[in-house]
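A.B. asks: Attaching a predicted model along with its sequence, questions to come.
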Amino acid sequence: MAENVTIARPYADAAFELARGAGALGPWSEALDRLAAAAADASMKACISNPKLSADQLYQLFIDVAGQGFTPELQNFVRVLVDNERLQMLPEIRDLFVELKNEHEGVQEAEIASAFPLDDATLANLKADLETRFKTRLNTKVSLDPELIGGVRIAIGDEVIDASVRGKLANMAAALKN
């Protein structure tokens, strides 16, 4: 994994600089999402690793599968990835691009795990409170984790706020052992 990130970083940096220079961070992010999804598909992985496909064939197949409407710069970016046999790195490139984009825009990712589904109003209030506490805008990703029993566990960067029943029970158990 660390090796993949090391290989993907220069491509993500280049994509970010191209997108920032064109004032198109949002469209590039969306396009990289589509490209990464296509590259992660099992059938496409088989095509990417197929030595019988030429670079031109693989490029055309990949563009056809990933969808139309890519800018010439983005098509050229895909061409570079194909020529350098780095197409399989697109998920990592996308992740690194999103990190750079978020840093540029002053946004952090917040992963919220909840024992129960959160309604829109509760999520909006929680997000507003977290943005105030962390003094930054947040992109939230919510997941359900019934093992929490109740409450939420929030991860923002390297900070974790565990306000779950399971976390409180674990803390109580640790305190009783001491």
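C.D. replies: The structure has been received and is ready for your questions. Numbering: from 1, shown residues only.
A.B. asks: Only C-alpha atoms from now on, for both contacts and neighbour counts.
C.D. replies: Fine.
A.B. asks: Please enumerate the helices of this structure.
C.D. replies: With DSSP state H as the criterion, the chain has helices at 2-22, 25-40, 42-48, 55-66, 72-83, 90-105, 120-134, 165-177.
A.B. asks: Can you say which of these is nearest to residue 112?
C.D. replies: helix 120-134 (9.4 Å; CA to CA).
A.B. asks: Take this one as well and set it beside the first:
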Amino acid sequence: MSKLSLARPYAKALFLAAQEKKILGPIREGFSRFILRLEEEPDARRLLAHPQVTLEDKKRIILSLAGDAHPYLKNFLSIMVDNGRETLFKTVYESFLRLVDEKEGWVEAVITTAKPLSKEEEQKIISLFQEKTGKTIRAKTRTDEALLGGVVVRIGDTLYDGSIRTQLVKLKERFLEKRA
């Protein structure tokens, strides 16, 4: 089973409980700080992943890293340790953030072009897809010279491919169909 498929139920449970208790903000902030501290402490990550470290020691580590996070988050992280899911903290966090973003009307888009975009071009693409999706877009841009030109936008599982490379492939396929 993939890390993501294992992490999603935890993220959803945390999201639904935090939403019900109206503590989504504090949970998101505390989880963010916890993940940041975890990333800054490679020794802590190694200890959490080590099978010979006791559950009690692992819980001490996460509670130390969680600092002054909301008690509900600390309890949630402890439950993850009890269930042997301490290597999934970051994946659960990322899934949790996607759920929060979705609730708040945000969506992440990855915009790929052959050459870097100007801020004006980037904003035009963002505006177009905000209109198309009805969501507020948080964009990441990438370049890929293999596209030749045009733009490819990925929003969630949906791919909008307006690249010249894809248009040329489609043109070639139509040409070959007509010759056959």
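C.D. replies: That came in fine, so what should we check first? For clarity, every value in this text was computed on a predicted model and none was experimentally measured.
A.B. asks: Could you report the TM-score for this superposition?
C.D. replies: Once superposed, chain against chain, the TM-score is 0.78 (TM-score structural alignment, normalised by the length of the first structure); 176 aligned residues with a CA RMSD of 2.9 Å.
A.B. asks: circling back: closest one to residue 159 of the first structure among the helices of the first structure?
C.D. replies: Comparing the helices of the first structure by CA to CA, helix 120-134 comes nearest, at 10.3 Å.
A.B. asks: Can you give the distance from the closest one to the centre of its chain?
C.D. replies: Its chain's C-alpha centre and that of helix 120-134 of the first structure lie 21 Å apart, by CA atoms, centre = their mean, to the nearest Å.
A.B. asks: try stretch 137-154 of the second structure
C.D. replies: 18 Å.
A.B. asks: Give me the residue at the spatial middle of the first structure.
C.D. replies: residue 95 (4.3 Å; CA atoms, centre = their mean).
A.B. asks: quick one on the thing from earlier: mind giving me CSV with the helices of the first structure and columns for distance to residue 147 of the first structure?
C.D. replies: Shown next, in CSV, are the helices of the first structure (distance: least, CA to CA, whole Å):
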stretch, distance to residue 147 of the first structure
helix 2-22, 30
helix 25-40, 29
helix 42-48, 31
helix 55-66, 37
helix 72-83, 41
helix 90-105, 28
helix 120-134, 20
helix 165-177, 7
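A.B. asks: OK, contacts around the closest residue in space to residue 66 of the second structure that isn't next to it in sequence?
C.D. replies: Distances taken as CA to CA, 6 or more residues apart in numbering put residue 34 closest to residue 66 of the second structure, at 4.9 Å, once the chain neighbours are dropped. Contacts for residue 34 of the second structure were tallied using CA atoms under 8 Å, 6 or more residues apart in numbering; they are 65-67, 69.
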